[in-house]
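1. take this sequence and fold it.
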Amino acid sequence: MKIKILKSISIKLLFGLALIFSADIELRAQRVAVLHKTIEINGLEIFYREAGSPDNPTILLLHGYPTSSHMFRNLMTDLSDSYHLLAPDYPGFGNSEQPSMETFDYTFDNVSLIVEDFLSKLNVSKYSIYLMDYGAPIGFRIAAKYPDRVESLIIQNGNAYEEGLRDFWIPIKKYWNDYTIENGKALEGFHSLDGLKWQYTHGVRNVESISPDNWNVDLQHLQRDENNEIQLAMFYDYRTNVPLYPSWQNYFRTYQPPTLIVWGQNDYIFPAEGAHPYKQDLKNLEFHLLNTGHFALEEDGKLIADKIRKFLNTQINQ
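-> Here you go, the predicted structure:
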């Protein structure tokens, strides 16, 4: 009798474990389902990554310089079980089409319109925005224009205050004030191989944890014909963002979007001095400085994914 009971218990236990194992495999399969797509926006082929069900809350992931949606590859896997994630490459970046400078105006105004039309074409009317580096001025333009569409902001090393434009920006400001070939040449090192590697590794805890795939992937699109000139055009146009800072700050104060800040505090490009001023204007703010560098997802991706999940669970999943 005891043997039969033990066998019955063992079978039930094994069956239960099998169900748990099967569910875990299914969940992992859902999380790795990142799709790689293209869509035509205003006559341009725009590449984007998509993960998760469109029935779930949408997070728009806006990449920085000099990278692409590649920077979100792991975050999309981590969050795709609960969220719908969209990460477009801007024109001239990543796998998107690179129109000539004669046919496309490489400005933050124009790129933000491309992203705006991207959302419209996909019929996405409500979303959170992950803003990083260049993604901040692009995303803030959209958020300030359509405040009712934005459910929350996730800010990672993305600037909206002059306090954040420190030593790194000295040669770029010189270019703004004196738009010459010589001053532009001085900036080309940022998108050289050594400059790219520095951006990914400066300020991190463990350089060996950062994959060289990052700068090698970036280098491929930066080495396309005319891309150097495109990057310099974007450097020069960044000056147009600074006068908009007060209007974005007014957007924060007026609409009070729920905001999560996860900022690599050792970033030389956008240092922590640019993170603290958000506290002045945002009341519903969760604030974290992380012991890492500019591309914080590379070293603290799992931590950031966990922070996002907990934050959105309290803000938009109620």
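
2. please make it C-alpha for all contacts and neighbour counts, starting now.
-> Noted.

3. mind listing the strands for this structure?
-> 34-41, 44-51, 58-62, 84-88, 127-131, 150-155, 259-264, 285-290 (DSSP state E).

4. could those go into a markdown table alongside distance to K4?
-> Shown next, in a markdown table, are the strands of the chain (distance: least, C-alpha to C-alpha, whole Å):
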| stretch | distance to K4 |
| --- | --- |
| strand 34-41 | 47 |
| strand 44-51 | 48 |
| strand 58-62 | 52 |
| strand 84-88 | 49 |
| strand 127-131 | 56 |
| strand 150-155 | 57 |
| strand 259-264 | 56 |
| strand 285-290 | 56 |
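
5. so can I have CSV of those showing distance to G189 and mean neighbour count?
-> Listed next are those as CSV, based on distance: least, C-alpha to C-alpha, whole Å; neighbours: other C-alpha atoms under 10 Å:
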stretch, distance to G189, mean neighbour count
strand 34-41, 31, 14
strand 44-51, 27, 21
strand 58-62, 24, 24
strand 84-88, 26, 26
strand 127-131, 25, 24
strand 150-155, 27, 22
strand 259-264, 22, 25
strand 285-290, 27, 17
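
6. another for comparison:
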Amino acid sequence: MKLPTIRHRHVDVDGVRVFYREAGPADATTLLLLHGFPSSSQQFRRLIDALGTRWRVVAPDYPGFGHSDAPTPASAGGSFAYTFDRLAEVIDAFCARLGLGRCFLYLFDFGGPVGMRLAEAHPERVAGLIVQNANTYEEGLSPIARELVAMRAGVDGAEDKLAGILTVAMTRAQYEGGAADIEHVAPDGWLLDQHFLDRAGRARIQIDLALDYHRNVERYPAWQAWLRTHRPPMLVVWGRNDAFFLEPGARAYLRDVPDAELHLFDTGHFALEEEAPRIAELVDAFLERHAG
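-> Below you'll find the predicted structure:
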């Protein structure tokens, strides 16, 4: 089997050094992989191996994540506001910097609100959506997720509660929770995520983003309207045992995009940890059908 050559690069985006992984022919259809919390582009390594010989695959780390720069947050006296609007602005500029143009978006977790902001701003650039445990519907929010959404600036004790999520036990639980067989979940993922969470200043960044998360839920109706209006080619793959984003949230996409393809897997939030081979096959077939 031929494996792709993966390039590990940085590019300056509005003064932020953004790290990204790239593989595949430069003239091939592009798949932009948008990661979640508390992860980075590393979570897509197996998917890049599977897809990176046929398709141009690009996976950036957001500011404050992985190997990208982590500018001092505005809340700590810096000039960078860690909001989902700002993350989307940086990734939008990143796409322009690389000349990505029209491409398919793979949305996971935080990649959902980042990617939907890109879609709103540039619908003509969206060739299709692949959604993996990225929620856009109220019915997809579990009680745990609703409790987190309620955490916002001014709520007593919110920051202390959010800081309690950034522990190695919680990071590991996000990876292993809901898995059919935790022997399929490599420890590298949650250990590397925790390494970055434990770096100086990173906790403040994640708390700021968590306090901003409620603004994503407020935009759900607008994103649903976007889906109804544009009806993009759409593949939904979902770990149905997700403790944060529930199966009804996956099924809800069919309400606005009836032709969307839905596949549910007996695993948790980080579905690629167990189901990368099957998900890669589905993504490859989806791109083959719609890349023309």
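
7. quick one: P257 of structure 1 and L153 touch, right?
-> Yes: using C-alpha atoms under 8 Å, P257 of structure 1 is in contact with L153, at 6.7 Å.

8. if we ignore the residues flanking it in sequence, what's nearest I46 of structure 1?
-> S96 (4.6 Å; C-alpha to C-alpha, 6 or more residues apart in numbering).

9. what is the burial count for the counterpart of that neighbour in structure 2?
-> Alignment note (TM-score structural alignment): S96 of structure 1 maps to S68 of structure 2. Neighbours of S68 of structure 2 under the rule other C-alpha atoms under 10 Å: 20.

10. list the contacts for S68 of structure 2?
-> Neighbouring residues of S68 of structure 2 by C-alpha atoms under 8 Å, 6 or more residues apart in numbering: H10, V16, R17, V18, F19, D61, Y62.

11. now with 7 Å, please.
-> Going by C-alpha atoms under 7 Å, 6 or more residues apart in numbering, S68 of structure 2 touches R17, V18, F19, D61, Y62.

12. from the residues you listed, which is closest to D188 of structure 2?
-> When the contacts of S68 of structure 2 are compared for distance to D188 of structure 2 (C-alpha to C-alpha), D61 wins out at 17.1 Å.

13. that closest one against S40, yeah?
-> Yes: using C-alpha atoms under 7 Å, D61 of structure 2 is in contact with S40, at 5.3 Å.

14. for the stretch 101-250 of structure 2, what spans make up the helices?
-> For the stretch 101-250 of structure 2, applying DSSP state H, counting those that start in this stretch gives helices covering 111-121, 143-149, 158-163, 168-176, 187-197, 202-212, 214-218, 220-230, 247-256.

15. the lengthiest helix in structure 2 packs against which elements?
-> Looking across structure 2 with DSSP state H, the single longest helix is helix 271-290. Secondary-structure packing of helix 271-290 of structure 2 (3 or more C-alpha pairs under 7 Å, 6 or more residues apart in numbering; DSSP states H and E): helix 45-51.

16. what span of structure 1 lines up against the helix it packs on?
-> Using TM-score structural alignment, the partner range for helix 45-51 of structure 2 is residues 73-79.

17. measure how far the matching stretch is from the centre of its chain, please.
-> Distance of stretch 73-79 of structure 1 from its chain centroid, counting by C-alpha atoms, centre = their mean, to the nearest Å, is 11 Å.

18. that stretch vs structure 2, mean deviation?
-> For stretch 73-79 of structure 1, the mean deviation from structure 2 after alignment is 0.5 Å (mean C-alpha distance after the TM-score superposition for structure 1).

19. now check R253 of structure 1 against structure 2: what is it aligned to?
-> Match for R253 of structure 1 (TM-score structural alignment): R228.

20. how close does its match sit to E138 of structure 2?
-> 16 Å (C-alpha to C-alpha, to the nearest Å).

21. swap in V149 of structure 2?
-> Distance from V149 of structure 2 to E138 of structure 2, by C-alpha to C-alpha: 11 Å.

22. touching, the match of R253 of structure 1 and V257? I think so.
-> Yes: in this structure R228 of structure 2 lies within contact range of V257 using C-alpha under 7 Å: 6.2 Å.

23. residues touching the residue mapped onto F104 of structure 2 from structure 1, list them.
-> With TM-score structural alignment defining the correspondence, F104 of structure 2 maps onto S128 in structure 1. Residues near S128 of structure 1 by C-alpha under 7 Å, 6+ apart: T58, I59, L60, V150, E151, S152, L153.

24. swap the cut-off to 10 Å and go again
-> Contacts for S128 of structure 1 (C-alpha atoms under 10 Å, 6 or more residues apart in numbering) come out as 57-61, 85, 143, 149-154, 257-259, 312, 316.

25. how about Y255 of structure 1?
-> A144, P147, D148, V150, L282.

26. quick one: the third one and S125 touch, right?
-> Yes: if you go by C-alpha atoms under 10 Å, D148 of structure 1 and S125 touch, sitting 9.2 Å apart.

27. A276 of structure 2 matches what in structure 1?
-> So, by TM-score structural alignment, A276 of structure 2 is matched to G301.

28. which non-adjacent residue is nearest its match?
-> Closest to G301 of structure 1 by C-alpha to C-alpha, 6+ apart is L75, at 6.4 Å.

29. gap between I39 of structure 1 and Y236 of structure 1?
-> To Y236 of structure 1, I39 of structure 1 is 28 Å away according to C-alpha to C-alpha.

30. ok, now T254 of structure 1?
-> Applying C-alpha to C-alpha to T254 of structure 1 and Y236 of structure 1 gives a distance of 30 Å.

31. and P66 of structure 1, by the same measure?
-> Counting by C-alpha to C-alpha, the gap from P66 of structure 1 to Y236 of structure 1 is 14 Å.

32. likewise D133 of structure 1?
-> From D133 of structure 1 to Y236 of structure 1 the distance is 15 Å (C-alpha to C-alpha).

33. ok, Q265 of structure 1 next?
-> From Q265 of structure 1 to Y236 of structure 1 the distance is 26 Å (C-alpha to C-alpha).

34. nice, that's everything, thank you.
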